[in-house]
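**Q** Curious how this folds, go ahead:
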Amino acid sequence: MKNIILVGKPNSGKSLLFNQLTGMRQKVANFPGVTVELKSGKFDQYQLVDFPGTYSLQSLSRDEELAIAKLHEAMHSDDTSLIVCNLDATRLERSLVFGLQVRDLAFQHNKGLIFALNMIDEVSRFGHHIDTEQLAQDLGCKVHALSAKTLIGLHEFRLALLDAAQHPQDFIPLKTEEASQPVLEISRKLSQQYGIKADVVLKRQNKIDDFLLNNVFGGLIFLVIMFLLFQSIFTWASPLMDGVEAIVGQLAALSSSVLPPGVVNDFVTDALFGGVGSFLVFVPQIMVLTLVIGLLEDTGYLARAALICHKPLSFFGLSGRSFIPYLSGHACAIPAIFAARTIESPRKRLITMMTIPLMSCSARLPVYALLIAVLVPETQYLGGLLNLQGITFFILYFIGILTALLVSTLLNKLTDMNTDQAEMPFILELPTYRLPHWKPLIHRVLTSAKQFIKRAAPVIFVVSVVIWFLGYFPQNGDLQSSYLAMLGHWIDPIFTPLGLDWRYGVAILVSFLAREVFVGALGTLFGIEGADENIAGLAANIQSDGLALGAGIGLMLFYVVALQCVATVATIKGETGSKKIAWGLFVGYGLLAYFLAFLAATFI
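**A** So this is what the prediction gives:
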C-alpha cells in the first residue's frame, strides 16, 4: 500500500485534517509538540501518515529531530506516493517557512506535493480572501483552501488528493523564479502579499491575553483553573459514579438471586462484581479528567499555562515546556514521558522524565476515590459547587506536584551542569483561542474510558480470580483460614508499622502490576468476608471494618509517591537508555512512599 505523508507546523489543524480524511479520532491538542509518534490511517487505497508537527527542517528538540529524520527517510522510500503540506492560513508566514523547505525537499527527491491551506474559515471571518490560484503559481505547487473544522472545501480536497496520489508525477514542484532566495525572505514576501495582517488576527487574542497573562491576575487565574480541574474530577463525576455503583449492585444482587447457593454464586458475586465491578465505579472520573484537559488543550490555554509556569518552574531546574508533560502525566505517565521530548535542554528533559511518575495518573484515581470516600465526609460548600472530598483530591494532586518539584530541585543540584548543552531561550508559540471541536473531544473522552478499561480490566480480572481462589479455599469462604491468609500473615510484619493488616498488604503487593488493581483486590477480599451479608459498596465495607485515619492517610500518601507501573519503568528505560535510572526510580520512590506512610500512621 502506497503512503501519503501529511506534514506541517504544530497547531495548524494538521491532526484534525488527518482525522477528517481517515475517519480516525486521533488526539488533537492546541499546543506545540503534542504529536510525538507517527499516526496512520486508511485513505481510499492509500495509507495516510500523520507526521509530528515541526517548525523547520533544522531541529530544536529531540521530537523534531526524530520527525525530520523520518521525513527524510520517507522521501527516499519508493512507498511514498505524495506529500501533503498543511499550512495555517491565519499564520501564513510561519507555515511557509517549513512549507518551502518541504517543497525543496520534494523537488530534490522527485516526489509529488500539494499544499492544504487550512483554517480558511477563520480568515474569511475577518473578511479576508486568499487567491489560492496565484499563490499556487508563486509556490510552484497546487494549493487547496479548506477548513478541517467546518468542512469547507474538504470534499473537493478529498477528490484532489486522490487524483494527486494516483498521478504523483504530475504534482512534482516546479522551480520558481524566487526559489534561489532565502526561505525566510520568500515566506515573508508571500505572507505580505496573500496572508491576513497579523494585527487583525491578534487583536482579539491580545485582549484576552492581557487578562489571562497579567502579572497579577494570570497566576491567580491559573491556580483557580487547576483547582477546578481537580475539583471537577470528584464533584462532576460523582453522579455518574453513583449511577455505575447502583447498576453494579443491582446486577450483583440479581445474579446472586438467580444462581443457586454455592461456589459459582460466590465466585460471580465476590470475584466478578466485588473485584471488577468495584473498579468500574471509578471510570467516570477518568472521563471527566480527559474532558477537562481536552478543553484546556483545544482552546489554546495550555500554551499560556506553560508560559505562566516557566518562571516558577525554572526555580526548580525545569522549563515552561515541562508543564505540558506534567499535566499530561495526570492522565498517563507514558505519553507524558514521550511529550518531554519537546524540551530542548537534555538535562531539563531528563529531570522532567524522572519526575513525571510523581504526577497522579488516572490509575491512581480509583485508589484516591475509594480512600477519600472512606475517610472524608461529603461536606459541601457554595451550594454544592465545592465539597470537602473534592478539595482533598486537589490536596493529593498538589502533594504529588510538590514532591516532583522538590525532587527536581535535588536532581538539578546533583546533575553536572558541564555536561549540558548551552541553554536555549524559552520560545513558545501562543496559538489563537478557538472553540473546541466537540465531536473529536467527546470521542476522545469515550476512548479514554474504553482504553482504560481495556488495559486494566483483564489484569484486575485475573488478579481477582486468583485472590478469590486463594481466599475462598480450602474452607469454602472462610477467609481467615484460607491460603491467602497464610500468605498475608507471612508479609504482615512489613505493613503492620503502617497500621494496615494483611488484606491491605496483599492488595498493595498485587497493585505493583498496576495501581488500579488495589481496588479490585480489596473488593474481592471484602466480598469474600461479607459474602453472607447484604451487598454494599466497597467504601461502606471498609468504613464498617474500621480503617484508622492515620493508616488511611498514609495509604493515600503511599500511592501518591510509589512508582507502581511496570510500563512506566520500561518507558523511562527506553527514553533514557538506562536500566539504572529506571529501576533506581522504582526503588527510590517506593522507599520514600513507605517512609511517608509510616510517618502518617505514627503521628496522625
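
**Q** make it CA atoms for all contacts and neighbour counts henceforth
**A** OK.

**Q** Any idea how many residues pack against His167?
**A** By other C-alpha atoms under 10 Å, 14 other residues sit near His167.

**Q** again with Leu161
**A** By other C-alpha under 10 Å, 24 other residues sit near Leu161.

**Q** what's the answer for Ser180, then?
**A** Ser180: 9 neighbours (other C-alpha under 10 Å).

**Q** Is it within a helix or a strand, and which one?
**A** Using DSSP states H and E, Ser180 falls within no helix or strand.

**Q** Which of the three states applies to the closest residue in space to Ile343 that isn't next to it in sequence?
**A** Of all residues not flanking Ile343 in the chain, Arg349 sits nearest, at 5.4 Å (C-alpha to C-alpha, 6 or more residues apart in numbering). Secondary structure assignment for Arg349 (DSSP: H, G, I helix; E, B strand; the rest coil): helix.

**Q** Could you check how far Arg349 is from Ser322?
**A** From Arg349 over to Ser322 the distance is 8 Å, taken as C-alpha to C-alpha, to the nearest Å.

**Q** outside of stretch 396-404, which residues touch it?
**A** Phe230, Thr355, Ile356, Leu358, Met359, Ser360, Met556, Leu557, Val560, Val561 (C-alpha atoms under 8 Å, 6 or more residues apart in numbering).

**Q** if we can go back for a sec, list the contacts of the residue nearest to Ile343.
**A** Contacts of Arg349 (C-alpha under 8 Å, 6+ apart): Ser322, Ala340, Arg341, Ile343.

**Q** Mind doing that once more with 7 Å?
**A** Neighbouring residues of Arg349 by C-alpha atoms under 7 Å, 6 or more residues apart in numbering: Ala340, Arg341, Ile343.

**Q** how about this one, so we can line them up?
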Amino acid sequence: MQAPINIALVGNPNSGKSSLFNALTGLNQKVSNFPGVTVDKKTGTAQIVPGLTANIIDLPGTYSLYPKSADEYVTYDVLINPNSDDLPDMVIIVADASNLKRNLLFCSQIIDLKIPVIIALTMMDLARKKGVEIDLDGLERELGVPVVAINPRKNKGVAELKKIIDLSARTQYSNPPRDFINNGDLARPVIETVKQVLSCKSDYGALHIAVNVDDLAFVTPAAKKSIEESLRSSQFNKTKVQAEEIMQRYARIKHIMKNTVVETDPLQKQLRSEKIDDLLLHRFWGYVILLVVMFLLFQSIFWLASYPMDWIEGSFGALSGWLSSVLPDNKITDVFINGILAGISGFAVFIPQIMILFGLITVLEDTGYMARISFLTDRLMRQVGLNGKSVMPLISGVACAVPAIMATRTIENKKERLITIMVTPLMSCSARLPIYTMMIALVIPDNRVLGILGLRGLAMMGLYLLGFFMAIFIAAVMKLFVKIKEKSYFIMELPVYRAPRWKNVGTTMVEKAKIFVKDAGKVIVVISVILWFLASYGPASRMEPVHAKYEKLLSEVKEDSPEAAELNKQFQSEKLAHSYAGILGHVIEPVIRPLGFDWKIGIALITSFAAREVFVGTMATLYSVGEDPDNNNATLREKMEAATWPDGAPVYTLASGLSLMIFYAFAMQCMSTLAIVRRETKSWKYPVIQLVYMTALAYVCSFIIFQIFK
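**A** Here you go, the predicted structure:
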C-alpha cells in the first residue's frame, strides 16, 4: 500500500473549503494547533481510492499570498516554507465559481509555487443563476492544471475529484508546466540569489522569500545576510514589485475570463440575495429585524424547551423520592441521592435549552444571516475602537468565550484584537443560560406584554443585550488606554443566502449536548459529591451539640407527629449551617449580603468559578442536603421558592433574583476563559486585569440593582 500523501486545502473564505474537508474526511478529523502558534489545525484522513490514503490539512482561508492576520500567516508558512512539517504533496484550491475573477488571483499564485495543484470549483449553481457559464475544459487548458466542478454540501463531484487526486498521485505529483506570469522578470538577480542559498523550487516562491525575509523563521542568518545584500544592490522596491505582479496577474486573468467564461449583462439580473439584503441591511429596518430575530431566538429557548425541561425536572424529582423510599437509610444512599443524583439533575434539566440555542445559532450561520450582523454593527464597532470583524467573536461568545477569543485571530489590527479579547467574556455564554433560566423562572412572572411578547423571553433577551452593550461601553473605555496606533479596514465577503442544512443543525445540537454533558457534567458531579461531604460533615465541636439538642427534643414528641416533622426540618437546616460548607458560607455572607445573597449562594459563587454552570449543581446539592429527607421529590425550583432568611423573609425575591443575574452577566466566573486569554495574549497581565475589572463591575452593578429593587 502506498504511504499516505499530504493534501492541503486552500481557498478564499466562504468558498466551501470546510464543506469539502468534511465531505472528504467524514468523522476522521482532529483539531490541534500549528507548531508555535495558537491557530487551529484541522486535519483528517481520507480514503481516496483503495490503496491510497491522504492526510487532509484544512488551511485557514485567505484571499492572497500576502498575509495580514495570524491565520493567513499559517497558510503562507505551510506553502512557502520548504521545511514545514505540513509541506503538502498536492494542493486542492477551492474556488467560488460565482466570483471566479477574484478567486483566480489566489489560484494563480499557488500555481506559480510549483506545487501540484487541483482546482475544485464550488457554487456552480449560483454562477449559473448569475448568468455565468464556465468552459471547464478551456479553463483547464489556460491554467495548465486539472479543474473539477463540485458541490460538497450535496456530495456531488467528490468522486471525480478523488479520481483526479489518484491520477496526480500516480504521475508523481506533476507540477504545472509553466508559470502563470513571468515571475523571473520581476526581480531576476534577487530571485537567483534566493534559489542559490535556499532549496526553493520556483521563481515565485523565491520572490516571496525575498519580500518577507525579515519575518520568515526558516531562513538561516547566513542566507538572510546574502538575500539582504542582493536586495540592497538591486535596489529592490517591495511595493513596486507587488503592484507589478498583481497587475500582470489580473491582465492574464482578464484574458482567461474572456476565453472561458460567458457572462450575461449583470444589469439584467439581480440575485435573490441582493434583494433580501436591500431589506436586511437597511439603515433602519435592518436593525429592527435584527432585534426581532434576537427576541424570537431567546423566546424560543423558553417556549420550545419548556416541555422537555418540565419532564426532566419532574422525572428526577420523582426518582429521588422513590429511591429515598426503597433504599436503606445510610450514608451511601445519602451521597447517591443528595450528592450524585442532585448534581446530575442540576445540569441535565438544561440540556434541551443548550441544544436549542446552538441549533438556532447554526441556522443563522447556515443561512448567511450571521455575517450580515457584522455589517450592521460595523459603524457602532468603529466608534468604540473595534471594527466589524470584532462582531463575529462577540456573537460566538454567546455560545462560549473560549473559541470566541480564539476567533479574534482574524483581526489584523493589534489594538482592536486586544480590546475584543478583553470584552468578549462579557457576552452571555451558554454556561450562563442555566442560571438565567432558573432565576427568571423563579422571580419573573409568566406574563405577556402587549398580549404577544412573553415577559420571560424579554428578560432573557435583555440580559444578552446588556452583556453586548456593556462590552461596547468597556471597549470605548479601553480605547482610551490601549496605546497602539494602527489603521484597520473592514473587508468581508457576504455569503449568499442558503437554506439551512438540517442534518448539520441536528448534528451540531447533538454534539454540543455531548460536550455539555461530558465537560460540564463531570465537573458538576465531582463538585456535587465534594459539596455533599462538606455539607454533611463539620467540626465535632459544632456538630455534636446540634445532634444532642435535637435528639433530646425529638425524644419528647411522638415520632410521626407534625411537631416531629418540624423538628426534623429544623435539625437538617441547623446541621447544614454548622457543617464545613455552612461555616465557609457564613464567612462569605457579610461580603455578599448587600447584594441580596445568602451563604448558600456564596458557596455557589465560589464553586462556579470552575465553570459557571456549576452554580445550578451546587444549589441542587445544598438544598438536597439541607432539606427534610421526606421532601426529596420536590424540584429544585420548589425548594428555592421556599427558602427563607432567619426572619422568615423569602431569599429569592425580584431584587435578589435580578441582582444574581446581573452578577453572573458580568462576573468572570470561568477558569478556562482566563487560561485562553493568557495563551492568546502570551501574558498573565491581561487575564488578571480581566478578572479584576469584571468582578468589580459585577459587584457594583449587582449592588445597585438590589438596592433599587428591594
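
**Q** Fetch the TM-score of the aligned pair.
**A** Comparison of the two superposed chains (TM-score structural alignment, normalised by the length of structure 1) gives a TM-score of 0.91, and 588 aligned residues with a C-alpha RMSD of 2.5 Å.

**Q** ok so, going back, report the set of residues contacting both of Arg349 and Ser322 of structure 1.
**A** Residues within reach of Arg349 of structure 1 and of Ser322 at once, by C-alpha under 7 Å, 6+ apart, are Ala340.

**Q** if you skip the residues just before and after it, what's nearest to Val443 of structure 2?
**A** Closest to Val443 of structure 2 by C-alpha to C-alpha, 6+ apart is Leu654, at 5.1 Å.

**Q** doesn't Ala441 make contact with the one you found?
**A** No. Here Leu654 of structure 2 lies out of contact with Ala441, judged by C-alpha atoms under 7 Å, at a distance of 10.9 Å.

**Q** out of the two, which sits in the busier spot?
**A** Neighbour count, other C-alpha under 10 Å: between Leu654 of structure 2 and Ala441, Leu654 has more, with 18 against 15.

**Q** And that one? What does it align with in structure 1?
**A** Superposed on structure 1 with TM-score structural alignment, Leu654 of structure 2 falls opposite Leu549.

**Q** if I look at that match, how far off is Phe512 of structure 1?
**A** On the measure of C-alpha to C-alpha, Leu549 of structure 1 and Phe512 of structure 1 end up 23 Å apart.

**Q** and if you look at Ala246 of structure 1?
**A** Relative to Phe512 of structure 1, and taking C-alpha to C-alpha, Ala246 of structure 1 is found at 29 Å.

**Q** likewise Thr432 of structure 1?
**A** 42 Å.

**Q** and what of Gly195 of structure 1?
**A** 55 Å.

**Q** Which residue of the two possesses the greater neighbour count?
**A** Taking other C-alpha under 10 Å, Gly195 of structure 1 and Phe512 do not tie; Gly195 has more neighbours (21 against 16).

**Q** For the nearest residue to the more buried one once chain neighbours are set aside, pull up the helix or strand it's in.
**A** Of all residues not flanking Gly195 of structure 1 in the chain, Leu92 sits nearest, at 5.8 Å (C-alpha to C-alpha, 6+ apart). Counting by DSSP H and E, the element that carries Leu92 of structure 1 is helix 92-108.

**Q** how close does whichever helix or strand comes after that helix sit to structure 2?
**A** Moving toward the C-terminus from helix 92-108 of structure 1, the next helix or strand (DSSP H and E) is strand 112-118. Compared with structure 2 after the fit, strand 112-118 of structure 1 shows a mean deviation of 1.4 Å (mean C-alpha distance after the TM-score superposition for structure 1).

**Q** May I see the buried residues of the helix or strand following strand 112-118 of structure 1?
**A** As assigned by DSSP H and E, the chain's next helix or strand after strand 112-118 of structure 1 is helix 120-125. Neighbour-count burial for helix 120-125 of structure 1 flags Ile120, Asp121, Glu122, Val123 (criterion: 16 or more other C-alpha atoms under 10 Å).

**Q** any chance you could map the helices in the stretch 301-450 of structure 2?
**A** Along the stretch 301-450 of structure 2, counting by DSSP state H, counting those that start in this stretch, helices occupy 331-335, 342-348, 351-367, 369-383, 391-396, 401-406, 414-423, 433-443.

**Q** closest one to Asp77 of structure 2 among those helices?
**A** Among these, helix 401-406 comes nearest to Asp77 of structure 2, with 19.5 Å by C-alpha to C-alpha.

**Q** Contacts only, for Thr621 of structure 2.
**A** Taking C-alpha under 7 Å, 6+ apart as the definition, contacts of Thr621 of structure 2 comprise Asn338, Gly339, Ala342, Gly343, Ser528, Leu531, Trp532.

**Q** Show me what it aligns to in structure 1.
**A** Match for Thr621 of structure 2 (TM-score structural alignment): Thr524.

**Q** same deal with Ala675 of structure 2?
**A** Per TM-score structural alignment, Ala675 of structure 2 is aligned with Ala570.
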